Each structure stands twice: as C-alpha cells, then as structure tokens.
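Engineer: sharing a model prediction with you, sequence too.
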Amino acid sequence: MSMEMEFIRVLPSPQSLMEDFPISNKAKKIKVQRDKIIKDIFAGNDDRLAMIIGPCSSDNEDAVLDYVSRLAKVQEKIKDKIFIVPRLYTNKPRTIGVGYKGMLHQPSPRGEEDMLEGIIAIRKLNVRVVEETGLTGAEEILYPEIFRYLSDLLCYAAVGARSSEDQLHRMIASGVGIPVGLKNPTSGDLSVMLNSVAAAQHSQEFLFRGWEVRTKGNAFAHAILRGYVDSTGQSVPNYHYETLTKVIQMYEGRDLDNPAIVIDTNHSNSGKKCLEQVRIAKDIINSRKLNPDIKQIVKGLMVESYIEDGCQKIDGGVYGKSITDPCLGWEKTERLLLDLADML
C-alpha cells in the first residue's frame, strides 16, 4: 500500500546546513558561556531571573534582528539581575496551522510554503542573532526533526501545551542538551505537565532522523505554567501564589532534578490580553518576595514582545508588529525589564 503523500525532495542534513551557514569561533564561545549561565540559573547556582522574551513568531529577519539588538542594549544595563534569552520562534504557525505557518514553512509570510528555503531562513536568522547581538535564543520544539538544524545556536527550548503530552516531544526534550521547559497542557492538568518533565529527565531510546538514538536524560527539564482553558472555553490563569505553592508540593512528591518553574505571562495567563503581561510579571515577582520557596523555584518568565503593541493581519504591513498572537510593544517592554530589575 502506498501512502497518500507526495515525497517532494530530500532536504539537506543538519550537518551540511551547519557547514553551509557556519558560526564563528567567537560565536561558539558565546554559546558555551551562555549555556553555562542558564544551566547555573536552573541548578540554583546563579540567582538571576531568566527572561525568555520576544515575538510570538519570528516572521521577518530584519525586524527580529532590530528587536534583539534592542534587547542586547537593555541586557547590558540589567545583567546583574536578569539574563535575557530572545524568543526566536521560527516554526510557530497560527493555532490550527492554516494560513501563516511560520518562517520554517514560509520564509516570506505571504509566499508559498518552501521547506528548503525555510530551513535556510531559520538557520540564517539564528546565526545573525548570535553573531550580531551576542545573544543566543530560545525556540519552541514544534517539529522535533527541525531542532537539529539549530542545536549549535540555541540556549533554551520549550515544548508547547499541545505537544507536551506527546511521547516523541518528551524524548527529544531528554536529549537537546540545554534547559527545556514543558508547558502544562491546554486542559491545565499539572500532573500531566510533571509527567512530561519526568520523561524528559530520563534516558530515552527512540528513532530520530533515521537513527536509533539514546539520550542521557535532561536534568534541566522543567515546568512552564501558561494558564489553561476550561470546559466552557474560558481562559484560567495559573500564575498565582496558590498555584505556585501547589506545584512546589507536587514537585516534592516526585524525585526530579533541579525543580523549576518558568511562567508564561501571555496565552491563557493573560487571556491573550498582551498588555496584561506587565501586571502579571510584577505579580509573580511579588509572590517570589513573599515566599522563599517560590523565589527558589520560579527561575524565569516568558513574555511575548515585539516592536509594536498588538498584532495585525498578514498583509498589514506594519514593521515589527506580530502577525500571530498580540505582543507587548518595545517601549512597554523596555520599561518592564528595567522595572523588574529594580524589583529583584
């Protein structure tokens, strides 16, 4: 029986793409240094707050580079308190995967899908970020096979709410070699989230890119709270003090390495009201101040931010404005980062 899919072409291997779009020795050193810092944060050896921040979806190379360059300038001012990791989410489609599918599929948002041009575009974007700004980014592991094309460039990865129950995503997370956050599922089930963390912390054997592979397990796999949707379709936040103490208790009932929580201030935590992220981020810092256990376990925040507030249609044409989820604009973002550093 034949499968009902058209085999279009064999794509280049990650190794060959890395050779075609290499990084400098200076950039390799930056990656090693930043990997060590973020692992130290999750291991509790560095008390800075990790801030995973940037566009919902990286749709335009020049605007993303402009945005990350601005972040790099702020990072210098707050480097004693906050460690910034730019979100470089290049696989991120609209929720149902119809319309815009992210830079990986559509290097030009209004263009045709082209996976070859897509893997080149996402590689080039990530190379430019580290070479030009000195920051290494975060990516969502949406399509596990794609991660390898960027594995020499990233310092953080996230597994989304719809993927964290999937066994392949859990197994990939166990072998990526950098801290990886697994989001609570859209149902909000916290035990499922911690099952995902446990799976990612264990050694796994599986099929990957035509190979039988074995991982050592990822000691820096951790939970991301992003809110959830109840049975009536209403957004329910899970960043509050009470939930954080509950997750601490749940962690205590399991034998997991480096217990840690990152809180996504957007999505169902903000009810997709992107400007609420400012209030939510400050609320979380206050919870950390009130309770030393919360301070110890909440290692970072995730914020959706870009150059302009809000979002637009694909053909909107506004530079630096999201074409997927609404984002916090630059002025509010810079103010938020400086305010949080003052609070810490």
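Structural biologist: Received it, and whenever you're ready, just let me know what you need. Numbering: from 1, shown residues only.
Engineer: from here on, contacts and neighbour counts on C-alpha atoms
Structural biologist: OK.
Engineer: which residue sits closest to residue 84, ignoring its sequence neighbours?
Structural biologist: Nearest non-adjacent residue to residue 84, counting by Cα to Cα, 6 or more residues apart in numbering: residue 51, 4.8 Å away.
Engineer: got it, and residue 159?
Structural biologist: In space, residue 159 is closest to residue 182, 4.8 Å off (Cα to Cα, 6+ apart).
Engineer: kindly report the same for residue 325.
Structural biologist: Nearest one to residue 325, counting by Cα to Cα, 6+ apart, is residue 56 at 5.9 Å.
Engineer: hang on, isn't the one you found packed against residue 89?
Structural biologist: Yes. If you go by Cα atoms under 8 Å, residue 56 and residue 89 touch, sitting 6.8 Å apart.
Engineer: so the closest residue to residue 140 other than its chain neighbours: helix, strand or coil?
Structural biologist: Once flanking residues are discounted, residue 140 sits nearest to residue 158: 4.7 Å by Cα to Cα, 6+ apart. On the three-state scheme (DSSP: H, G, I helix; E, B strand; the rest coil), residue 158 is labelled strand.
Engineer: what about versus this one:
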Amino acid sequence: MIQFLLENTNIEAFEPMPTPAEIKTALPLTERAATTVATARQTLTAILDGTDRRLFAVVGPCSIHDPEAGLDYARKLKALADEVAETIVLVMRVYFEKPRTSVGWKGFINDPFLDDSFRIDVGMKRARAFLLAVNELGLPAATEALDPIGPQYYGDLVSWTAIGARTVESQTHREMASGLSTPVGFKNSTDGSLEVAINAILSASHRHAFLGIDESGRTAIVRTKGNRYGHLVLRGGGGRPNYDSVSVSLAEQALTKARLPANIVIDCSHANSWKKPEYQPLVLKDIVHQIREGNGSIVGFMVESFLEAGNQPLRPREALKYGCSITDPCVDWATTETMIRSAHEVLQHVLPERKRNGSVS
C-alpha cells in the first residue's frame, strides 16, 4: 500500500503552550487591577455614549519590548493622567503584537528575547505580568488585537482595543472584535479607505460564531453577542493624512450614512504624521482647534510616545538604548507632557459646553 504524507508537510514542530487558565492561575487578576479595568471600560463607553464629555487618549510606545522601560514610562503616564483627569482620560498604549507587511520582529509575545527564539510561552506570561503591573498602578491599558487566541490569555486586563489598518478587512478580526469586552477602535485601511473600517464596525456589532479556544485550551465554538462600542480611528493613508477638518467631516457623513454614531478617534502618528514623530504635536494642535471651533465627533486621539525620541534598529538587548522604540519612531517624554498639558489647558474651558454629534443607541 502506498503511503502519502498529506498533513503538516511544512510544520517543523508542535510545542506545548500553557492554557489561558494555567497562565491566569500563575498571574491572577488582583482587586486593584480589576477595579482599574472595570472603571476605565465604564468611562470609555460613557465617552462614546456622550454622557462623559471628556476625551480619551491612547498614549505610549509603538510596541513594548523592554518591560522595565515600559513600567518607567507607565509611572510617568499615571502621574500625568491624574493631572489632566478633568479633561482627558489617559490609557497606556501596550502593544505586544506587530503586524508585518513581509517579515520582521512580530512583537514581545512572539519573540520576548528579541533573538528569533520565538518563546511564545514565555512572551505570553511576561505580557500578562506587564499588563497586571500597569493596571496595578491604576492606569488602564490599550492594545491591538492581532492573534485571535491572545485575548483569552490577557483580555481581562485590557480596557480599549484597536483593530489595525492591515487587519480591519479580515473576517477573523471582525468576528473577534464582536466578542471582545472592550470598546474597539477600527482604523481606516492603509490606502485611506473609510468604507472598510465602517463595514468592520457594522460587522462587529452583530452576533458571530467561529472557532476558538476556551480557558482550558480546548477548541470551542465561540458565539458572540456583538460589540456595540465599535468606532472609527483615522490614521491617514493612501499618501495623505486625514485628521483635517474636511476629512473629519467626510468621516462623519460616512458614519451617519451607515447609521453609526459619529464617534471618531484620530491617530496623531502613522500616515497622519508621515511617521515623523515631530509632526505629532502639530496633529494634536489641529484636533484641539477643531474641538474648540465646534467639532462634536472627535472623542479621542492616539500618540506614539516613549521615554526617548525616535527609534532604533533591533540589536542584541544589551546594545539597545534604554526607553527608545525598536519599531515606529516616537516623541519623547518631555514632548508628550507638553502635548497633553497644552491640550488640557485649552479643553478644560471647552468641553463643559461642548455639544456631541451623537451617541450609541
């Protein structure tokens, strides 16, 4: 009888991975962290509903590669968050997964040692430990959902989720978003298209059923309720920014046509700043100006920021500059403080009287 090898012909190995339940048992949710997450989610949904007049801001490194530097940054951000809490709800950007156009470092969970050893088991434990530490400070965390299994391991420690420009058209990510327990921001696609993101918001608001895993690591049929807190994130694309008032107005019209709430977050980085960190303060100034002039749809903004300005190539860990990004370039901490404080100073006189365009129904 002729034998054929028909399965796993390009698989090198299957290695055991701890289940979500095992990692959560080793790193359990604390009361302090749970309070941080629950309070932040409630606040963010209130902002999207229009019952809380403040803005929210997702601020932090492009990606986490050094937990020590990340926690140094988190402590500074927590102090700033307390200072501007009257007007801006700060949420730390804690991104562990990086989508790649071709190849490259895919993030802390995938390769925590930065050496192509791909110890995903270690990365997942360390990612959860980092999120616990951030939430223990009383600072909520935001992340990008890339791997559909990941939320089972750390979703209880996330307050806001992004679906990125490269995955916004993916059915897998729309289905996943429909079951997430956080508000979800859908970025416009890399070519600048709003239609893809709006379709994603609509899709994620409905019920879905798909294959996933449960906390015990067993394959399961995941049945979702639908997520009513999807919203649009403008990040530029197709060779131009889209944070200006005309682009925002067009986005409002597109959301209204789709019978969606006019809730818009603006990413100060990526194509909106041509990936030049020095332009991010200019984008934020424009956002604040639009709100001061009567805009009622902008509910938040995003800033890529770290301890040191710019970025650096991936090298052996001991050769890396402390507190400097190894992915997209960031503004430094001093610039971050100036940006947020300046926005706060203007917005504290504007937001109390601000009229919102609409709310989640």
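Structural biologist: Everything's here; your move. Just so it is clear, the model here is predicted, and its values are computed rather than measured.
Engineer: about what we covered before: the residue nearest to residue 140 of the first structure: neighbour count?
Structural biologist: 24 (other Cα atoms under 10 Å).
Engineer: equivalent analysis for residue 343 of the first structure, please.
Structural biologist: 12.
Engineer: which stretches in the stretch 251-361 of the second structure count as strands?
Structural biologist: 264-267, 298-304 (DSSP state E, counting those that start in this stretch).
Engineer: how much does the first one stray from the first structure?
Structural biologist: Spelled out, that is strand 264-267 of the second structure. Strand 264-267 of the second structure: mean distance to aligned residues in the first structure after superposition is 0.8 Å, counting by mean Cα distance after the TM-score superposition for the first structure.
Engineer: read off where that strand ends up in the first structure.
Structural biologist: The aligned range for strand 264-267 of the second structure in the first structure is 261-264, by TM-score structural alignment.
Engineer: cool, stretch 185-192 of the second structure as well?
Structural biologist: Against the first structure, stretch 185-192 of the second structure falls on residues 181-188 (TM-score structural alignment).
Engineer: same check, this time on stretch 49-58 of the second structure
Structural biologist: So stretch 49-58 of the second structure sits over residues 43-52 in the first structure, by TM-score structural alignment.
Engineer: list the contacts of that stretch.
Structural biologist: 37-38, 40-41, 80-87, 138, 220, 258, 296, 299-303 (Cα atoms under 8 Å, 6 or more residues apart in numbering).
Engineer: emit the ChimeraX select command for whichever of these are buried.
Structural biologist: Command for ChimeraX that selects the buried part of those, burial taken from 16 or more other Cα atoms under 10 Å:
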select :37,38,41,81,82,83,84,85,86,87,138,220,258,296,299,300,301,302,303
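Engineer: tell me which stretches of the stretch 151-300 of the first structure form helices.
Structural biologist: Along the stretch 151-300 of the first structure, counting by DSSP state H, counting those that start in this stretch, helices occupy 167-173, 190-201, 241-252, 267-270, 276-290, 292-297.
Engineer: by contact count, what packs against the longest one?
Structural biologist: In terms of contacts (3 or more Cα pairs under 8 Å, 6 or more residues apart in numbering; DSSP states H and E), helix 276-290 of the first structure is packed against helix 267-270, helix 292-297, strand 298-304, helix 330-343.
Engineer: mind putting those into TSV with distance to residue 286 of the first structure?
Structural biologist: Listed next are these as TSV, based on distance: least, Cα to Cα, whole Å:
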stretch	distance to residue 286 of the first structure
helix 267-270	16
helix 292-297	9
strand 298-304	12
helix 330-343	8
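Engineer: out of the ones you listed, nearest to residue 152 of the first structure?
Structural biologist: The minimum distance between residue 152 of the first structure and those falls on strand 298-304, with 22.0 Å, by Cα to Cα.
Engineer: mean deviation of that closest one from the second structure?
Structural biologist: So strand 298-304 of the first structure averages 0.6 Å relative to the second structure (mean Cα distance after the TM-score superposition for the first structure).
Engineer: and the angle from that strand to helix 330-343?
Structural biologist: 170 degrees (axes from the mean of the first three to the mean of the last three Cα atoms, to 10 degrees).
Engineer: from what I can see residue 327 of the first structure touches residue 309, true?
Structural biologist: Yes. Residue 327 of the first structure lies in contact with residue 309 (Cα under 8 Å); the separation is 5.6 Å.
Engineer: of the two, which one has the most company?
Structural biologist: Neighbour count, other Cα under 10 Å: between residue 327 of the first structure and residue 309, residue 327 has more, with 29 against 20.
Engineer: that one maps to what in the second structure?
Structural biologist: By TM-score structural alignment, residue 327 of the first structure lines up with residue 330.
Engineer: which residues does its match contact?
Structural biologist: Counted by Cα under 8 Å, 6+ apart, residue 330 of the second structure has contacts 61-62, 277, 304-306, 308-311, 324.
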